[in-house]
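Participant: this one's structure only:
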């Protein structure tokens, strides 16, 4: 059993079939199938249940895959620790982060980080919150800065800030004319307003979809955009409303000249700002210190 075989087996599980894994790995399906049979013969047990779609693990396979991940993580952590000793404070730190979140924190964090670690390259992988946890699990990024609710046991979620999602309404809307700004409302109070949607992939869209489904609400949609910046600046000209994390409105104080905000009573799907990392990940000094710039009292578990 070697690293190549372990990675191949993990790829089969991730892709859901031997044929898809063979495409990703750029090898032939018969060769990959032969390798799986060879390993199962050596283990004297089947690892995959092949008749399921996607492919699933047998009880023996679950133990094998857990051991495979443990072995690869130990080797990776050892390599990182030795590299840190040999190279000192040099390397690349990959941060997964949504674009708007990067606009908020990178101007604050990067100067402090770069001053302490001038030889560490900070690489931003800009992605939606809905993809970032998987990118951490797949080791595509070292850390992720995202708005979410903790749900993956293999990740450590480091709370940076509690966030409130509010309804933002142009001052020209009927809602703004009838309800004072800052008054807690029911989402049904805005049922007849025109909404600007954030496209799927952003955390606020998850909150919105939960809310609308729970309240059986299907309001008029003016348009959808991936950009909260586009949406919030379109509210007043379009006489519209939107759901948005309040901190993103606070980032642009001029918006309050044209819009008002309301807490929404039905929002119970709590999503806050976290940094997340793998529980089994080795943290070198510059990774720890990046976290501590945002969370000064952070004490890593490993």
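Facilitator: Thanks, I have it. Note that this is a predicted model, so its numbers are computed, not measured. Numbers count the residues shown, from 1 in each chain.
Participant: For the rest of this, base every contact and every neighbour count on C-alpha atoms.
Facilitator: Fine.
Participant: can you give me the strands for the protein?
Facilitator: Counting by DSSP state E, the chain has strands at residues 48-49, 56-57, 91-97, 120-126, 143-148, 155-161, 165-170, 194-198, 220-225, 241-245, 259-263, 272-278.
Participant: and here's the other structure:
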């Protein structure tokens, strides 16, 4: 089976005639007939019914016809893309980001990107941050959407959005008398001083996780020593445990803005600096 035979089947099916198909393909009628017979022998099933000189597709032939159309179209698209790459007019960008950022940031970013750069293909790789940074080091990624890297020598960073963090507090542990009074707008949610939460358990991420480092830095700046009940390696696990009433979890604000937590109160925190 070869590409010519696929085109032969398509042309005969459309022209419904060996003679007309041969004329359109610029080959002799006997050569075309022999090629189709060889293809039917290879597939082991008739592709055409011959009735009074008219060629009609059998059921198997119809399936083969649809497959041939799809295959040739895919092959043509590939040739165009490879040609664009060779000519330098088309580029593949390997983009890495964490699953929670992918779910909440990717669609608007790609929509804007494709409106500006039509001749680019993007390969999306979703992995935890530490794997993405390793892949970037190994030149397996071109860029990542992540918290800014302190390495400004090997990498260039461009600020896309400022990411804030909030507290996800289970209703059962809420320090307020009426946790049902929740604000839909996170910017309007009340602030709470971290030291006021000293009696409530916290769920933190491990220190090799960016959010784990950031949450500890926040607590350190506030001279606050959280009552750590559990340390996780996954943000999703921490949020899941918070929903089960296990403790308070730090949450990226973008996650809180795009996710509904009926049993969780989202609060902004304030840091009170200690004085000597």
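Facilitator: Noted; the coordinates are in hand. None of these values were measured; they are calculated from a predicted model.
Participant: JSON lines for the strands of structure 1, including mean neighbour count?
Facilitator: Shown next, in JSON lines, are the strands of structure 1 (neighbours: other C-alpha atoms under 10 Å):
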{"stretch": "strand 48-49", "mean neighbour count": "18"}
{"stretch": "strand 56-57", "mean neighbour count": "18"}
{"stretch": "strand 91-97", "mean neighbour count": "20"}
{"stretch": "strand 120-126", "mean neighbour count": "16"}
{"stretch": "strand 143-148", "mean neighbour count": "26"}
{"stretch": "strand 155-161", "mean neighbour count": "18"}
{"stretch": "strand 165-170", "mean neighbour count": "25"}
{"stretch": "strand 194-198", "mean neighbour count": "23"}
{"stretch": "strand 220-225", "mean neighbour count": "13"}
{"stretch": "strand 241-245", "mean neighbour count": "25"}
{"stretch": "strand 259-263", "mean neighbour count": "23"}
{"stretch": "strand 272-278", "mean neighbour count": "21"}
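Participant: now those strands in CSV, with distance to residue 12 of structure 1?
Facilitator: Formatted as CSV, the strands of structure 1 follow (distance: least, C-alpha to C-alpha, whole Å):
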stretch, distance to residue 12 of structure 1
strand 48-49, 9
strand 56-57, 10
strand 91-97, 25
strand 120-126, 25
strand 143-148, 25
strand 155-161, 22
strand 165-170, 39
strand 194-198, 34
strand 220-225, 35
strand 241-245, 38
strand 259-263, 46
strand 272-278, 21
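Participant: Quick check: the gap between the residue nearest to residue 121 of structure 1 when sequence neighbours are not counted and residue 119 of structure 1.
Facilitator: Distances taken as C-alpha to C-alpha, 6 or more residues apart in numbering put residue 92 closest to residue 121 of structure 1, at 4.6 Å, once the chain neighbours are dropped. Applying C-alpha to C-alpha, to the nearest Å, the value for residue 92 of structure 1 to residue 119 of structure 1 is 9 Å.
Participant: who touches the counterpart of residue 99 of structure 2 in structure 1 in this structure?
Facilitator: In structure 1, residue 99 of structure 2 lines up with residue 99, judged by TM-score structural alignment. Counting by C-alpha atoms under 8 Å, 6 or more residues apart in numbering, residue 99 of structure 1 makes contact with 126, 127.
Participant: Run a quick neighbour tally on residue 151 of structure 2.
Facilitator: By other C-alpha atoms under 10 Å, the residues close to residue 151 of structure 2 number 9.
Participant: And residue 42 of structure 2, by the same measure?
Facilitator: Using other C-alpha under 10 Å, the number of residues around residue 42 of structure 2 comes to 10.
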